[in-house]
Structures are given as C-alpha cells and as structure tokens.
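**Student:** Sequence first, then the predicted structure, then my questions.
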Amino acid sequence: MRTLLTFVLAGCAAATAGATEPAAAVSSLPADLSASIERVRLPGGEPMGLVGTSLVFELAPGWWVGPALYGAATGHRGGLFTWGVEGQRRWQLAPRWQLGAGLYVGGGGGASAPVGGGLMLRPHADLMFDFGRWSAGVSAAQVRFPSGTIRSSQLGLQVSVHDAFAFAGPGHDGQSLAFAGAGGLGLQRISVQLGRYGASGSEAGFDTVGVRADRPAGRWLETTLEAAGAAKGGASGYAEFGAGLLALWPADARVRVGLHGALGLAGGGGVATGGGTFGKLGAVGRVSLGRDATLELEAGRVRAFTGDFNARYVQLALGVALGASASDTAPGPSFKTVHDTEWALSVEHYVRAQRKTGGAPSLDAIGLEVRRSIGGGFYAGGRALSAMRGGAGAYSVGLIGLGAGTRFGADRAWSAGAEAMVGAAGGGGVDSSGGAIVQPMAWAGHRMGRFGSLKLALGYVKSLHGGLATPVVDLAWAVDFGTP
C-alpha cells in the first residue's frame, strides 16, 4: 500500500516539479473529458454496470493525468462510488487511431459491496478512433479491490471530448491577462447548495449539502455539474453526482426564471435508488445580488430509474461568478482577472474513526482538493475523500469552506495557513449519523519546482450528530497555477 501511494504522489511530483514557466503569461494544455461504461462481475456472478468519468491533461507528450470518478449505474448496487486519480500513456498508431494504457487508483465503496478497505485499482488499455473534436472506442479493463473480493475483467465502451485548459503560472493573482477563450475549465459560476428531499414512500425526507458548477452553452443555456450528500436525516452516506442543462430567461434586470434538468448516479444511506441512475427536473428562479453573486431557488421532482426513490425536492443556492461567459466563443482574446488556484491529491489519516458498532480503528482516505484565491490572502476551497484502508470502504466525505494562507522565506518557497470546512460524510459503518461534519485544519507547505508543492496539514474532524471525533493528518501534493 505505501509503495503504491508513493508511486502515485511521485508521479504527480515528476509531472510538475521539473516544469518551467511558460514563455507567455498564459499557456494551454490539451484536455480530454471522457465517459466509459462497462459490465463488472461481482462475487457470485452478480452483474453491475459501472460508469466512469475522467478529466485528464497532457502534462508531457503522450502522458496524461487527472481526476476520475466511478459509480454503479445498473444492477442492485446504487450508491457504490469511488474517486481518485487516472494516469495514461498514449501512442498514435495512425492519423486517426490511438492506443492508450492507463491505471486508475481511487477509494470508495457503498451499497454493501465487498470492497474491503475501499482501495480500487483499474488497469486498462483503450483503442480509440478520432472524429475531430471527439473520439470513441473500446477498452479492456480489470476492476480490482485488493482488500475486498471484487476482481473482474471486461470490455467496455468509451467516449472522449477534446478540449484545452488555459492557465497562467502561479504568482499572477489579481492581474488582468489575455485569454483566447474562457480560460481554465471554462466555468461561469460555482454555487453552494442546501437542499431538502421530501418523503419517498416509507422513507423519511432528508437534507443535503452540495456544490454545482455551471458552464455557458449559449445566451440562455448553461451546462451543469453537481455533487451533493446527505447532511441531516436518516440517510447518512447518501451521495449523488449529476450533469444537466439549465435554461434561464430574463424576467427583469435582476431576475431570471427557467428550468433545470439533470441525470446522474445516486445512492447510499438506505435510499432506494436501485442500480443507481436518477433524474431530476425543476423550476428555477435566480436573483442577482450584485456584480458577482446570485441567489437561486429550485423546486421539482427527483426519481430513481430502477429504484423506488421518487420525491419532491427544494434547494437554495448561493452562487459566485467565475471568469467565463457566453461571449467567450467570440474570436480574439479577452482580458480576465486571474485568481491563484490549487489542485491537490492527498492521503488523509483518521487517528480514530468511531464506528456505529463500537470501537474506533484508524482509517486512511484518498482525497482530491481544490482551492481558489478570493483576495487578501483568503481562499475558498473544497475537498472530496473516500476511504481506501481501514475496513470502511464505503466511507466518503465532501467538504467546502474558507481559509487563509501566506508565503514567507527569502524566496517565498514556504507557505502556511488555516482553513475551516463543513460538509457531509457517511458510509462504511463510521458513526457520522445524519452526515453533517466540520473539519478545521492548519497546514504548512514547501514549493517543489515552479508549479508543485508538498503540504502537511493537521486538524480535527467532528460529526455534528454522530460519535465521529478524531484528529486527522493530511499529506498532499499540490499544483499551483492561475485561472480566470
């Protein structure tokens, strides 16, 4: 286990520590957003459809790295999720044919699947045909949980959409730079959501907390990506991930109204989502609170396609505008204010993880972290973690919050700061009853090359309604850059 984690972190370090600053203030990397589907065989021959998504970047010719998520989509294991990091090596066989080999390393579980501690490995090979702006092909993969009993080899289908990731080097926070397009991931807005799902049959309602990112797709149309988890009620461990379309039309200068629909994967916490796929449709009203902030109210219905979950929902969202807009499709560069941004891959150790059945053995989780400067040394951030060791494979966490940091030393290579985050956690028998948790952290870091840094954080995680209360230690490899 330690050897595998060392390999993952060392790979990220090698990709960034030796990087040099681009000659221009703004540079760009090829990026692929991919989706895959395959049929996994669980012990006893039980079939399960597994859907995966990844966002990978070409850090060196032929070498791609980025975050990835996998979840159950058919069968009886709705709520099984893992997330982690994907690394790939690609070779061009012919002008339109490409062969790839890769490895996914992540953590998670759920739906009582025999995942052991939660570590998931997925070595794979892909044969893809390029259609121009997108490609499609077949994959041969093995899904394996080393500390569990799942080990399945199968063929699958994969589709990738080609894009570009424009960024500035670190140290340009607050400056105005020219971007030929949206810059970054092209996001227009990010929102924090508080929701309520009503009762579904004999199941009681529950509260959720989540985030949603919007990307412009036209004058009145936006694409959305969202994630949420149960924070209060009897569904601790429930999580959902979805993608959708949001259409808004102006009612007056400050108000827009419209519809939002999304499809995705959901389950856990005893919620009857069947195989895991769900859809939701609601009416939306958005009010502008000023130049950058919005308040949004959405109400509608959510339904599992192969389970009994069918409920009304309402959610309130506070949104903050980012750099992208519908006008970014116009030719020529546009000047945008840059914000220092950090992405990190981490391994987090819970000294004690109190269980519902008694006892408090330790656990380790793999995490993905994002932080973005909001000025004055402060930043907004989010973290997602899933257990990979400790016998709590289904335990997952989603956090959002605020922090502050500073750089010091003769070459400003050292940094330190603190943050406070709130969110939802559950699954794996960990006593996070209801789901809501808080996690304050203090951290220190040292720059390793132009873009990379190694960070150590100490903190404490506390469930608001359950017995979970433990010190935590977090080791992360972070990549720093600037985006609009």
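**Tutor:** Nice, thanks for sending it over.
**Student:** use CA for all of it now, contacts and neighbours both
**Tutor:** Will do.
**Student:** For the helix or strand hosting L33, list every residue counted as buried.
**Tutor:** In this structure, L33 is located in strand 26-41 according to DSSP states H and E. Neighbour-count burial for strand 26-41 flags 26-29, 31-41 (criterion: 16 or more other CA atoms under 10 Å).
**Student:** And the residues you listed, which two are furthest apart?
**Tutor:** V26 and R41 (46.0 Å; CA to CA).
**Student:** So which residue is smack in the middle of this protein?
**Tutor:** Per CA atoms, centre = their mean, the C-alpha nearest to the average position across the chain is that of A384, at 6.4 Å.
**Student:** That residue sits in which helix or strand?
**Tutor:** If you go by DSSP H and E, A384 is part of strand 378-389.
**Student:** adding another structure so you can compare the two:
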Amino acid sequence: MTRILGAATALALSATLAATPEVQAQGFEIETGIERIASPNTRIEGLHRLYVGRRITPYFSIGQGIYSSALGDAGGAFFWGFEGVAHLSLSERLSLGLSGFIGGGGGAAQVVGNGTMLRAGLSLDYRLSPAWDLQFTASWIRIHGAPIDGPAFGLGMRYRLDERHGGDLGGPEFDAVAVVATRYQPASGVRRRSGGAQPALSLVGARAYFDISDRTQLSFGAAGAAQGAQGYMQIMAGARRRFEMGRMSFFLEGRAGYGGGGDVDTGAGLLLEASAGVSIAMTRRFDLALSLGAIAAADGDFRAASISLGFVRAFNRARTGDTDGQRWALSTGLSFQQTAPSFFIAPGNPNSVVSMQETSLDYFIGERLYVTGNAQTTVAGGVAGYALGLVGLGYEIPVTDRLTLSLEGHLGAAGGGGVNTNGGIVAGLRAEIDYRVGEAWRVSVGVGRLQSVRSGGMSPTTLTVGAKIPFTTHR
C-alpha cells in the first residue's frame, strides 16, 4: 500500500464523481492516452496519462492527472498532481486542447531529489461522437531529478459528460465502491528486478464500479503493497460480467493497467489480469466479494495467482427512505511534513520540510460520522517517490453557520524517497477547520501528527491547506 492507495483515492474516486447522476450536469471530462518521450535518457521512455476534471466554464476544466511509466523498463514510476485543460473549437468536429500539469512522484530508481513534474500539453481533438474524441497529442515534459526535459508525442481519447446534452451522453452509471484486499502468489521462478526470488505480495486498495447494462460493469481502481514489496503500486481498469442467482452473483472479470515499484519486475509497467468470483449480498447496501485469478506483466517477469476479498457498498439497489441521498466531500490541497533525523533512512539528509499534494474523499455513514480515504505524493523536499495512502474515520462538528471542525484518525502505509517508515505502516490524527465560502465549497486548514507504527521511524507534525467540495449522490 506504500505508493498508494493514492491513485485509488485521487482518481478512482474522482472518476466516481464523473459518472455520478447528481453531478453530471456540472460537466466532467476524462482524458487518457500514451505519449512517447522523443529523446529518452532514462528507462522511462513513455508515459500513460489519465486526467479527470470538472468544467468550471464551457471551455475550461480543472482536476487531477496521474502519469505512469508505459514504455521502456521503468514500471513503478508514477506522478500525480493538479491539472487544467482548455478546449477551443476549430470546427464542428475539430478542437484544440491546451493543458498544464504540476505534480510530483518518482519510482523505479529513475528520479532523485524533489520529483516535481511539469507538463505543458497540446492536442488536436477529432469528435467521434457526442461523448468521445480521438486526440493527437504533443507535450513538453520536465521532471526534476531525472534527465527528462523535452517533447513527447502520442495518441489519446477524451470522454465528456456534457451539460449541453442534458448531462446524459449514454455513459456508465456509478454503481458501487469497494475496499479490496488482494494476495498475489508469484509463479515458481519469478524474479525481482534485482534478481532475487519474488516473495508473495499483499495489497490493499479501492475500486469504483459503473453499470453499463443489467449484467455488465466497468471498474477502475488502485492498490498498493501492504506487505512483500514496499513501494509497489498498481492502477487498473476492467470489465465484469455478472450472473445473478438470488442474493448471490457469480462474475468473470478482465482488467488491464499499469504497476510497479518495490523491486517487482513489471517491465514497462503494463499488467493484464483475469479473475472469476462470487459476490454475496450481506445487507441491502453491502456485499462481500471473493475472487480467484491470475495477473502477469506484459513484458516483465512478474506473474502470479491471486485471491481477493472485497467489501462493497452498492448504491443502485432499490432504496426505501433514502430520499436525502448519500453525502460525500472531496478535498484537495497541499500538506507539509516537519522532518527530524528519524524521518530519513539516511540521517544526514538536511531537508526540514517535505511538501506533498493530497486528495481525500469522505463518505458519510451518519449525520456527522464519515469514512475517509487520503492519498499523498511528494512535490518538494528532496524525497522523490515518497507517497502515502491512508484510510480512517472522521467526525464533523458544526461550530457556526460557516465554520466546521473535523477530527480524523488514519491508518495506512507510506514509503519511498528514503523516508524511514520502518516497515511502511503508519497512523495519524488530524484536526481540520473548514470555512464555507459558498454553497459549493469550503476552505480547509488542518494540523496533525503522523507516525510509523513501529518505533524508531518517522513521526512528523503535519499542516494542510486546501479546498473541500461537499456533494450528494443517488437521491
């Protein structure tokens, strides 16, 4: 789980918003594609891009992007952060896209120092349908701490949820969200990148599911290693076919995505996975799912059998008395960690503050009690590749009409960048004050403490600043 539940919260759950009926009319868009770096000087020869943004004008959206190694031999290099995209119409079918990204990350031993990534992008978009565009892309990518500072070219797709068409372009409907634990048992003879035998991996992550028919779902999720490969992370999308039998349903699923880190040999990063399983409705809202499968890297040595257990919150079943809908809150901003000698594996590191960008999603299970997921990755501080993935409980206390106090407890994993997480498992407490600026969003400031569970590791004081957007789904 080290490198993150991160994308799980930042994008899997942002993608949840993009297909949620209550917010479709606000206008969301998703862009994805692969770009080859023109003159690669590292094992990172190309990047996969995934962007989820909300339009704030008819022509401009802002959101988050995640970039992962897709070409070369650097599976495990991930970068994510803030991105804005503008589109200018040239004709009925052609438009010009302009984008800017700032974020951070690292991995695959290819980035040192801050890990800050900047990208300026240009695309020529050809409209295939009211919802889909084909994109021809060019960009300039600069990564601080790696010899990457030059052009890249590629192909992509753009998917729109467009208020001009009534917010319904025939896209999938958000159906469920799940917390999933997975155990990978590598096949005999599978080796690490460094050459030793690959041990078993235990992963924890989150997934979002979208209905496209009565029996077919699309899924998107991310997971990170909690045991066996500190620093391993994967981001996967797929399709599932269900066969209902009363309270039980059997399913077949295929998934593809990118992963690496933690010395796992995923080659360029592309992963392919197939599984079969059973889901049991435990209550009207919650399911328990068990699946067996296999995963393999397309051009790396990694291949393994898998067993997964998922705890699923279903939304689209018949609901009685749920007229108020489901409350959520999406937060994004910057977090700062005050370091000390125990913060670093190498105590001589002189940095005193590490800067992170973070995203949280809160799911209310009561009037004030909520479950939260939090993802962070470094943008400055000399710890390229450092990232966190946290889950926890929070309690919201109204103070005045505009001020709200929130108290949160977290448990999760962290690692990378030479930070001494002493095994990877961390816990923390945080208090936040939110000031309501308008009906749609709040300004948030928080202070807290984060500490490795095992003694002798990092224990920084944290300060967070950002924005919080409350919303409601499935009324």
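**Tutor:** Now that the structure is in, tell me what you want to look at. Because the structure is predicted, anything quoted here is derived from the model rather than measured.
**Student:** Flag every buried residue along the helix or strand following the strand holding A384 of structure 1.
**Tutor:** Counting by DSSP H and E, the next helix or strand C-terminal to strand 378-389 of structure 1 is strand 396-408. Within strand 396-408 of structure 1, the residues that count as buried by 16+ other CA under 10 Å are 396-405, 407.
**Student:** so the helix or strand following strand 396-408 of structure 1 aligns onto which residues of structure 2?
**Tutor:** Next along the chain after strand 396-408 of structure 1, taking DSSP H and E as the criterion, comes strand 414-426. Aligned using TM-score structural alignment, strand 414-426 of structure 1 spans residues 403-415 in structure 2.
**Student:** just stretch 60-79 of structure 1 next, same as before
**Tutor:** Taking TM-score structural alignment, stretch 60-79 of structure 1 hits residues 57-76 over in structure 2.
**Student:** for the matching stretch, the distance to its chain's centre please.
**Tutor:** The chain centroid and the centroid of stretch 57-76 of structure 2 are separated by 11 Å, computed with CA atoms, centre = their mean, to the nearest Å.
**Student:** which one in structure 2 is aligned with the residue nearest to the centre of structure 1?
**Tutor:** Using TM-score structural alignment, A384 of structure 1 sits opposite A375 in structure 2.
**Student:** Give me the distance between the equivalent of Q185 of structure 2 over in structure 1 and D308 of structure 1.
**Tutor:** Alignment note: Q185 of structure 2 maps to G198 in structure 1; criterion TM-score structural alignment. Note on G198 of structure 1: its distance to D308 of structure 1, by CA to CA, to the nearest Å, is 13 Å.
**Student:** More neighbours: these two, which one.
**Tutor:** Between G198 of structure 1 and D308, counted using other CA atoms under 10 Å, the more crowded position is G198 (18 against 15).
**Student:** tell me the contacts of H260 of structure 1?
**Tutor:** Shown in contact with H260 of structure 1 (CA atoms under 8 Å, 6 or more residues apart in numbering): 244-247, 281-284.
**Student:** Leaving out chain neighbours, which residue sits closest to it?
**Tutor:** Distances taken as CA to CA, 6 or more residues apart in numbering place L246 nearest to H260 of structure 1, at 4.4 Å, with adjacent residues excluded.
**Student:** got the angle between the host helix or strand of that neighbour and strand 414-426?
**Tutor:** In this assignment (DSSP H and E), L246 of structure 1 forms part of strand 239-250. Relative orientation of strand 239-250 of structure 1 versus strand 414-426 (axes from the mean of the first three to the mean of the last three CA atoms, to 10 degrees): 100 degrees.
**Student:** any idea how far A176 of structure 2 is from the counterpart of L263 of structure 1 in structure 2?
**Tutor:** By TM-score structural alignment, L263 of structure 1 lines up with A256 in structure 2. Noted for A256 of structure 2: a distance of 19 Å to A176 of structure 2, by CA to CA.
**Student:** same thing with P40 of structure 2?
**Tutor:** Distance of P40 of structure 2 to A176 of structure 2, given as CA to CA: 40 Å.
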